[in-house]
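Asker: coordinates only, sequence not included:
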């Protein structure tokens, strides 16, 4: 049996839609907020219709065996700085766990952008009745959007290092 779930998360971001769009399109900025958990991660990103992203990592949880994680996406529709539609697959230890269709809509608001993230997931393998997996996906999406928001914040200037002999900054 396949379990389905659809959810929408909306939030205000303090930058214009063009900057939010760039955080999806620009690989350097994207790496600041889109990452797989674990170590030995690798990423390939091609932001265009028909392009996509592949990410792999190895995750070891507390008292669990290492898991090989893989994420594969394909961009279906990109409408300027207003909309991104893509699908992705989540694969754990070479087994497809779920696939999703995601629509990201960016609407200009006073002092920023209203982002609407709608995800339609189909869990083909799940734990128990699937309720934990659905909650995990929703929670992980909230965390990912928190990372997006943080990546969009101005970065503080780097402070010069403290000289260990004098305790003063250069």
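Answerer: That came through fine. No experiment lies behind these values; they were computed from the predicted model shown.
Asker: please make it C-alpha for all contacts and neighbour counts, starting now.
Answerer: Noted.
Asker: what comes up buried for the longest strand along the chain?
Answerer: Determined from DSSP state E, the single longest strand within the chain is strand 95-109. For strand 95-109, the neighbour count (16 or more other Cα atoms under 10 Å) marks 96-108 as buried.
Asker: in addition, the following structure is provided for comparison:
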């Protein structure tokens, strides 16, 4: 455990050197989404923990979540992912909010762990821009893959695909009862 200047305690994470034969790989991607709700409604889907649970989920079963939406706060989630042909994998997601501009921007860092090994970390920026009839959302991630899956060639596709799935969930959550508006999206 380590302690920073603010007295916050966190865990020190390390990846064994043999897990990253060629070093850290960096990638950046952006997914854009057009929503027919206001930036305030989209922002609320990130800030309100109950609404967020409808769309921001880890794969697998037995998931637990803690969410503290404020600068310096963050989110922790745990889950167990099982397939028919592999042993169960313990998943952990940890994030910390760096910048929050209501109805306009959310910047945070997050870590993804599988079986207690840090696999990747990312700086994510979510920008909300008002436009006629709704909101343009741009989700940009700068990812550092520290422990690749196999040769690492599918890692970016995996993270980008997971982001798109979450954003599909966001669209569904905003269109659910209580938000009776038509949502359109593009990536």
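Answerer: That came through, no problem. Computed from a prediction, not measured in an experiment: that's the story for all the values here.
Asker: tabulate the buried residues of strand 95-109 of the first structure (TSV), appending distance to residue 148 of the first structure.
Answerer: As requested, the buried residues of strand 95-109 of the first structure are exported to TSV (distance: Cα to Cα, whole Å):
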residue	distance to residue 148 of the first structure
96	26
97	24
98	23
99	22
100	19
101	19
102	16
103	16
104	13
105	14
106	13
107	16
108	17
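Asker: where do the strands sit along the first structure?
Answerer: Secondary structure of the first structure by DSSP E: the strands cover 3-13, 39-45, 52-59, 67-79, 83-92, 95-109, 112-123.
Asker: okay if I get those strands as CSV plus distance to residue 154 of the first structure?
Answerer: Output for those, formatted as CSV (distance: least, Cα to Cα, whole Å):
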stretch, distance to residue 154 of the first structure
strand 3-13, 13
strand 39-45, 24
strand 52-59, 26
strand 67-79, 26
strand 83-92, 24
strand 95-109, 19
strand 112-123, 14
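Asker: out of these, nearest to residue 146 of the first structure?
Answerer: With Cα to Cα as the criterion, residue 146 of the first structure lies closest to strand 3-13 of these, at 9.8 Å.
Asker: which residues of the second structure does that closest one align to?
Answerer: Here strand 3-13 of the first structure aligns to the second structure at residues 25-35, judged by TM-score structural alignment.
Asker: do stretch 141-148 of the first structure as well
Answerer: Using TM-score structural alignment, stretch 141-148 of the first structure pairs with 163-170 in the second structure.
Asker: residue contacts, the residue nearest the centre of the first structure?
Answerer: Nearest to the mean C-alpha position of the first structure, by Cα atoms, centre = their mean, lies residue 34 at 3.9 Å. Shown in contact with residue 34 of the first structure (Cα atoms under 8 Å, 6 or more residues apart in numbering): 144, 147-148.
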